[in-house]
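Trainee: Sequence first, then the predicted structure, then my questions.
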Amino acid sequence: MELTVEIAAIRDGLGDSGRLVGEFRRAVLLVPLEDGPEGGLMSAASGGIRWVYAFTDEEALARFAEARGESGREWEFLSVLGARLVDAVVPAAGGPVGVVVNVADEQGSMFFPPVAGIVPDANAVDLDRGEVA
């Protein structure tokens, strides 16, 4: 199954979370790059989590650009495996990072939060590591 099909199944209450994460890890995703001197992967912060934007195809990225009122400009992006995002990018970020796929698609978006089973355990915000404040 492809990622968009699995997202639709989950949203319809018929999917399997394990299959969803597997499809996410295998998917080649388009991740837009920030403009300007800072560069980096385009993301937004919400609720103490940095959310990296990722898209399943150029059409989904175009819908995002349209929703932002920025469809007239050229968008640079990287093609990255979902697994690479969570296994390499998340640990390098230095804080809680998740991935949001197709964020501009009201019925087709999906959040992959920084929790065990999605990101490496060392970066999962839901694991009790026995830390004392």
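Mentor: Looks like it came in fine.
Trainee: going forward, measure contacts between C-alpha atoms and count neighbours the same way
Mentor: Noted.
Trainee: and the residue positioned nearest the centre of the chain, helix, strand or coil?
Mentor: The centroid of the chain falls nearest to V99 when counting by Cα atoms, centre = their mean (2.1 Å). Of the three states, V99 takes strand under DSSP: H, G, I helix; E, B strand; the rest coil.
Trainee: take the one below as the second:
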Amino acid sequence: MGLTGEISAIRDGRGDPARLVGEFRRAVLLVPVEDGPDGGLMSAVRGGIRWFYAFTDEEALARFAAARGASGREWEYLAVLGARLVDAVVPEVGAPAGVAVNVADEDGSMFFPPVKGIVPDACAVDIDAGEVA
């Protein structure tokens, strides 16, 4: 079914959260790179959580660019596995972080928050430090 299909199923109330997370981890996502000398992965902080923007295809990224009023410029991005984002990038943040997929798609977006089962236990906000082995 793929990630977009699983997102749709969850949003329709017929999906399986474990299958959704599995598809997210296997999906190759397009992650825009910030302009400027640092060129880090594009993200935003909301509610004390850093959300990395990720897109399932170039069309979803183009809708995001249009929503930001920046569709006329070229957007650099990296193709990254969802698993790599949560297993390698999130721990480097040093603060709560998650992934926002297809955020410009009103009916097709999905947030993968910093909780157990999505990010490494040491980065999950729903686990006490004493619980992490």
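Mentor: Arrived safely, thanks for sending. Remember, predicted model here, so these are calculated numbers, not experimental data.
Trainee: where's G48 of structure 2 relative to P37 of structure 2, distance?
Mentor: 25 Å (Cα to Cα, to the nearest Å).
Trainee: So for these two, which sits in the more crowded spot?
Mentor: Using other Cα atoms under 10 Å as the criterion, G48 of structure 2 and P37 rank with G48 on top: 10 against 6.
Trainee: ok, that one - contacts?
Mentor: P96 (Cα atoms under 8 Å, 6 or more residues apart in numbering).
Trainee: ok, now how distant is it from E59 of structure 2?
Mentor: Going from G48 of structure 2 to E59 of structure 2 by Cα to Cα gives 29 Å.
Trainee: just R84 of structure 2 next, same as before
Mentor: For R84 of structure 2, the distance to E59 of structure 2 - Cα to Cα - is 22 Å.
Trainee: Check L81 of structure 2 too.
Mentor: With distances taken as Cα to Cα, L81 of structure 2 is found 18 Å from E59 of structure 2.
Trainee: swap in V86 of structure 2?
Mentor: 23 Å.
Trainee: Give me the more crowded residue out of the two.
Mentor: Between V86 of structure 2 and E59, counted using other Cα under 10 Å, V86 has the larger neighbour count: 24 against 11.
Trainee: Please report how far the closest residue to the more buried one other than its chain neighbours lies from D126 of structure 2.
Mentor: Spatial nearest neighbour of V86 of structure 2, excluding adjacent residues (Cα to Cα, 6 or more residues apart in numbering): V119 at 5.2 Å. As judged by Cα to Cα, V119 of structure 2 and D126 of structure 2 stand 11 Å apart.
Trainee: which residue ranges form the helices in structure 1?
Mentor: Taking DSSP state H to define them, one finds helices in structure 1 at 3-11, 17-26, 58-67, 82-84, 90-92.
Trainee: Understood, closing this out.
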